[in-house]
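Peer 1: Below is the sequence, then the predicted model.
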Amino acid sequence: MDFSIKACDWSKGEANGFLTGKSDVIVLGVFEAQTLTGAARDMDVATKGLISRVVKAGDMSGRAGSTLLVPEVTGIGASRVLLVGLGKQDAFSQKAYGEAVRAAWRVILGSKIGQATFTLAQLPILERTGDWAVRTAVLALRELTYKFTQMKSKPDNGARSLKKIVFSVDSADEKAAKLALKQGVAIANGMDLTRDLGNLPPNVCTPTYLGQTAKKLGRDWKLKVEVLGQKQIEALNMGSFLSVAKGSVEPPQFIVMQYQGAGADTGKAKGKNAPIVLVGKGITFDSGGISIKPGEAMDEMKYDMCGAGSVFGTMRAVAEMGLKLNVIGVIPTCENMPAGNALKPGDIITAMNGTTIEVLNTDAEGRLILCDALTYAERFKPAAVIDVATLTGACVIALGHHNTGLFSKDDALAGQLLDASREAVDPAWRLPLDDEYQDQLKSNFADLANIGGRPAGSVTAACFLSRFAANYPWAHLDIAGTAWKSGAAKGATGRPVPLLSQFLIDRAAL
């Protein structure tokens, strides 16, 4: 799909070729109970009052989310006009814009339109700019066009008609809009990779497959990639990680991907170029182990590697954007399966940093693989570490499927992630991490237990991880409620790639 940016100042009547340029459709916004403005006003003049007549007749009220495709338009280069209702102008927020954009794309994708001119990015959105509007429109379109058909014997992808989109932006926004377009495409490509990995079946997307994917990503985007196997992991004394892996016939992998966009962190740059480390939970199938899960919807436990998938997607996006930043992706990946030699409730294991852990539930395995990865991350002397995991059902109960759970004792880091979540429209909500919750992890027989009981289950899981992340700024994202959808819309969402990408874009700009 070909995207391009073209500047146009409709307020000054400078259409810059949009009135005469050839296109299958031009997309115009109409506010409710308002006179026509901007592109809609100029198009109305060029079509000798056509749009005004349509509005006056009641065919387009401007109600939010409404659409009207007007065919066989004369007087302009576009053969059709798509009118999109925007609601009240004084309430036109980022949410209203997102709804309008998706409504427009659905109409276009449901037609034979091959080339579209899109003017909605120039609308006055509360607290948002034109470049944000462009990127949001790109991501919305790519989300609607994503399909996972790799595993079907006769995939019905259909020939997509839409090939070219031209975004009309204000002249002052042109440079920023071109950058936003590049970022939007890169983030969408990263999200597609994350979705693909999540949607693949667990007999295909194994730890070995993730290792191979990392190597391919390294070749394609010039990343330094290491994939450590069983013996190398043993040499690192990752007893906690290995305890989860031992019940499966699939060998574990420990993946490290390094993107160096800001030069080495040495000499005069010491500290300034310290990397951001992203740690992703890579349980490619989670049966629960000996503490086995109920059979219903267990197939969805292939999504327990979506934290790892989001790190893959973010690394790809960062490399494509060419951010001036050093980023490292660390992924411990294995299966959690029941077997005669599997981890048992009551076992005591030793983590990489020497901490002993009493395992009270083998289905609380994500924290057992992440804790060794968090210890490993220390060697990079990171500026910050963010782990991403489908960690707890308790987070789904607390926040549902809208917000990702955010935990951190570092207020500055938490604030940056929350700002990024709002900018990326990939919402997160900060949950407590008070020391008082740590008491729930006490064990009579080891340094700590791997669960803290039912109360505040997502909090105590984060508290467990915090024990292994004390030596650097750290945050934990629990994506159990946001990484995938169930039911008729079942599939990976690609979240939180937008949040992480925006966070890294912002860090690179510091």
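Peer 2: Nice, I can see it. Computed from a prediction, not measured in an experiment: that's the story for all the values here.

Peer 1: C-alpha only now, for contacts and for neighbours.
Peer 2: Noted.

Peer 1: now the helices: where do they sit in this protein?
Peer 2: For the chain, applying DSSP state H gives helices covering 38-46, 50-56, 94-109, 130-145, 174-199, 207-221, 230-235, 239-245, 306-321, 366-377, 393-399, 411-423, 457-466, 497-508.

Peer 1: out of these, which comes closest to residue 486?
Peer 2: When these are compared by CA to CA, helix 174-199 sits nearest residue 486, at 11.8 Å.

Peer 1: any idea how far the closest one is from the chain center?
Peer 2: 10 Å (CA atoms, centre = their mean, to the nearest Å).

Peer 1: what helices or strands is it leaning on?
Peer 2: Other elements packing on helix 174-199 under the criterion 3 or more CA pairs under 8 Å, 6 or more residues apart in numbering; DSSP states H and E are strand 2-7, helix 130-145, helix 306-321, strand 491-492, helix 497-508.

Peer 1: got CSV for the ones you listed, with distance to residue 191 too?
Peer 2: Below are the helices and strands packed on helix 174-199 laid out as CSV (distance: least, CA to CA, whole Å):
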stretch, distance to residue 191
strand 2-7, 18
helix 130-145, 9
helix 306-321, 6
strand 491-492, 9
helix 497-508, 6
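
Peer 1: ok, and which of those has the densest surroundings?
Peer 2: Greatest average neighbour count among those goes to helix 306-321 (a mean of 28), per mean count of other CA atoms under 10 Å.

Peer 1: what's it packed up against?
Peer 2: Under the contact criterion of 3+ CA pairs under 8 Å, 6+ apart, helix 306-321 touches helix 174-199, helix 207-221, strand 276-280, strand 282-286, strand 326-336, strand 384-389, helix 497-508.

Peer 1: another structure for you, compare them:
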Amino acid sequence: MEFSIKSGSPEKQRSACVVVGVFENRRLTLSAELLDNASGGFIGEIVRRGDMNGKSGSTLLLHNVPGTLSDRILLVGLGKEKDFREKDYCSAIRTAVKALDGTGAQDASVFLSEVAVRKRGIAWRIRQAVVSALTATYRFEQFKSKADEPRRPLRKLTLIVERRNELGLAENALQQGLAIGEACALTRDLGNLPPNVCHPTYLAEQARALAAEFGLDCEVLERSDMEALGMHSLLAVAHGAEQPPKLIVLHYKGAAKSEKPVILVGKGVTFDTGGISLKPGADMDEMKYDMCGAASVLGAIKAVAKMALPINLTVIVPATENMPDGKATRPGDIVTSMSGQTIEILNTDAEGRLILCDALTYAERFNPEIVIDVATLTGACVVALGNVATGLFANKDSLARDLLEAGEETGDRAWHLPLWDEYQDLLKSPFADMANIGGRWGGAISAACFLSRFTKKYDWAHLDIAGTAWTSGKDKGATGRPVPLLTQYLMQRAGQVD
């Protein structure tokens, strides 16, 4: 879909549709009032009759409104004006775009971007409008023999700004929104692909394609390379899989060579059976989403490269399947990680931390400023936070605060959980330096404690996205989270947020 920025009055727009908002109690927004005045009270009369009450999620499509130049006018309910916040704004944009997709209108002028959102300026409104619109129009239908095509799909959105002196700021925000939205789409595509297509080799191919498109440095380590490095924890997970494991490394260099990089590490288990500790069969198909951490960091580096942010960014993806066969790792096995620390594997379904710990040790060689790992790590995090917030752990409070702020800014929120020393006792093993699980209680925390033992040499944060990376049920699919949070954080570090 094509986007553009414009300043103008709603009644003068020559487009297939003009989109304006209505608050509850039938209160028209300024742009709706201008249309009403031009129409001689036509819109106000319709609203007064009760056809549109302004409730959030409601829409009303009008044709041939007198005094206007557009073919249609779409009224979008915004809810209560005093309660109108960031979530309501993004929801209104998505509602409008979905409604437009069913009208046959191929272009639209959207005046919702003029509606005030407390503490949010025009750059935020434009950026979020673009991301929300792309989210609303996302489809994954490439494996259907007959895709469900909307009739005359929406092809162009013009986002309206109130003042002409805001055009430059809005245009920059539009480009940022496009980068984030396209990165989310890549992340969702990778997550939604079936595991017989999206395996470790496929992820490596996608990384190489990104490198070619954006001029990134790319290196893919094979099993023999990992063996030489002593990555026996990562390789333990790969023992039972016929698909070869990969360690994928991408470098984006947007700042001076002397500037230390931010490193994103993404869990890339392209299918997780649980290994010998086999998962129940119900919903096991959703374990194709166990590589959404990898998908999200690939999406993030795409967004950064597309925006040409002045930072150095490295992405590391340990990729493997977790399968049961005669060579698979068993509960009770002890392996030595790349760091030299030994691990007693009590449950082979706690495999994400086993591949991440070697990747986190490998990250040391790049002398990072900050390392953030992203992983669909624990069901315990889903129990604690549901599908609303990502679990956040960090060994430095200021880093946690920055990530929390980025999540609030984008609506891709996280919640800071403790990483206290008392929890480390859960990982005690009589036979090795640590066990890979810590028992029933505090599972998300003990998993983060495990990872923390491999991050002593740098500032580190861990994002547990087990509850936020995908949705189940009739709308099953990858969400693209936490790409908005990650890109916002990187934009903040680069000083590129207005």
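Peer 2: Alright, I've got the coordinates. Remember, it's a predicted structure, so these values are computed and weren't measured experimentally.

Peer 1: TM-score for these two?
Peer 2: The TM-score (TM-score structural alignment, normalised by the length of structure 2) is 0.97; 495 aligned residues with a CA RMSD of 1.4 Å.

Peer 1: Out of the helices and strands packed on helix 174-199 of structure 1, flag the one nearest residue 190 of structure 1.
Peer 2: helix 306-321 (3.9 Å).

Peer 1: what's the mean distance for that closest one versus structure 2?
Peer 2: Aligned to structure 2 and superposed, helix 306-321 of structure 1 gives a mean residue distance of 0.8 Å (mean CA distance after the TM-score superposition for structure 1).

Peer 1: Okay, angle between that helix and helix 497-508 too, please.
Peer 2: Between the axes of helix 306-321 of structure 1 and helix 497-508, defined by axes from the mean of the first three to the mean of the last three CA atoms, to 10 degrees, the angle is 50 degrees.

Peer 1: contacting residues around the closest residue to residue 464 of structure 2 other than its chain neighbours?
Peer 2: With CA to CA, 6 or more residues apart in numbering as the criterion, residue 464 of structure 2 has its nearest non-adjacent residue at 4.8 Å, and that residue is residue 391. For residue 391 of structure 2, the contact set (CA atoms under 8 Å, 6 or more residues apart in numbering) comprises 381, 385, 414-417, 462-465.

Peer 1: mind redoing it with 6 Å?
Peer 2: 414-415, 463-464 (CA atoms under 6 Å, 6 or more residues apart in numbering).

Peer 1: residue in structure 1 matching it?
Peer 2: The alignment partner of residue 391 of structure 2 in structure 1, by TM-score structural alignment, is residue 405.

Peer 1: re earlier: list just the nearest of the contacts of residue 391 of structure 2 to residue 135 of structure 2.
Peer 2: Closest approach between those and residue 135 of structure 2, by CA to CA: residue 414, at 19.7 Å.

Peer 1: Next, count neighbours for the closest one.
Peer 2: For residue 414 of structure 2, the neighbour count with other CA atoms under 10 Å is 26.

Peer 1: Could you double-check that it lies in contact with residue 389?
Peer 2: Yes - with contact defined as CA atoms under 6 Å, residue 414 of structure 2 reaches residue 389; the gap is 4.7 Å.

Peer 1: JSON lines for the helices of structure 1, including distance to residue 298 of structure 1?
Peer 2: Formatted as JSON lines, those follow (distance: least, CA to CA, whole Å):
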{"stretch": "helix 38-46", "distance to residue 298 of structure 1": "51"}
{"stretch": "helix 50-56", "distance to residue 298 of structure 1": "51"}
{"stretch": "helix 94-109", "distance to residue 298 of structure 1": "32"}
{"stretch": "helix 130-145", "distance to residue 298 of structure 1": "26"}
{"stretch": "helix 174-199", "distance to residue 298 of structure 1": "14"}
{"stretch": "helix 207-221", "distance to residue 298 of structure 1": "19"}
{"stretch": "helix 230-235", "distance to residue 298 of structure 1": "27"}
{"stretch": "helix 239-245", "distance to residue 298 of structure 1": "18"}
{"stretch": "helix 306-321", "distance to residue 298 of structure 1": "15"}
{"stretch": "helix 366-377", "distance to residue 298 of structure 1": "16"}
{"stretch": "helix 393-399", "distance to residue 298 of structure 1": "13"}
{"stretch": "helix 411-423", "distance to residue 298 of structure 1": "30"}
{"stretch": "helix 457-466", "distance to residue 298 of structure 1": "20"}
{"stretch": "helix 497-508", "distance to residue 298 of structure 1": "25"}
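
Peer 1: In structure 1, what residue corresponds to residue 91 of structure 2?
Peer 2: Checking TM-score structural alignment: residue 91 of structure 2 goes with residue 99.

Peer 1: How about the contacts made by its match?
Peer 2: With contacts defined as CA under 6 Å, 6+ apart, residue 99 of structure 1 has no neighbours.

Peer 1: and it, how far is that from residue 278 of structure 1?
Peer 2: 31 Å (CA to CA, to the nearest Å).

Peer 1: give me the number of residues near residue 12 of structure 2?
Peer 2: 14.

Peer 1: That one corresponds to which position in structure 1?
Peer 2: By TM-score structural alignment, residue 12 of structure 2 lines up with residue 20.

Peer 1: which residue sits closest to that match, ignoring its sequence neighbours?
Peer 2: In space, and not counting its chain neighbours, residue 20 of structure 1 is closest to residue 77: 4.1 Å by CA to CA, 6+ apart.

Peer 1: Pretty sure the one you found sits against residue 21.
Peer 2: Yes - taking CA under 6 Å as the definition, residue 77 of structure 1 is a contact partner of residue 21 at 4.9 Å.

Peer 1: ok, those two, which is more surrounded?
Peer 2: residue 77 (17 against 13).

Peer 1: That one and residue 372 of structure 1, how far apart?
Peer 2: 61 Å.

Peer 1: again with residue 348 of structure 1
Peer 2: 15 Å.

Peer 1: Compare neighbour counts for those two and give me the winner.
Peer 2: Neighbour comparison, residue 348 of structure 1 and residue 372: the larger count goes to residue 372, with 24 against 21 (by other CA under 10 Å).

Peer 1: What is the equivalent residue in structure 2 for the more buried one?
Peer 2: Using TM-score structural alignment, residue 372 of structure 1 sits opposite residue 358 in structure 2.
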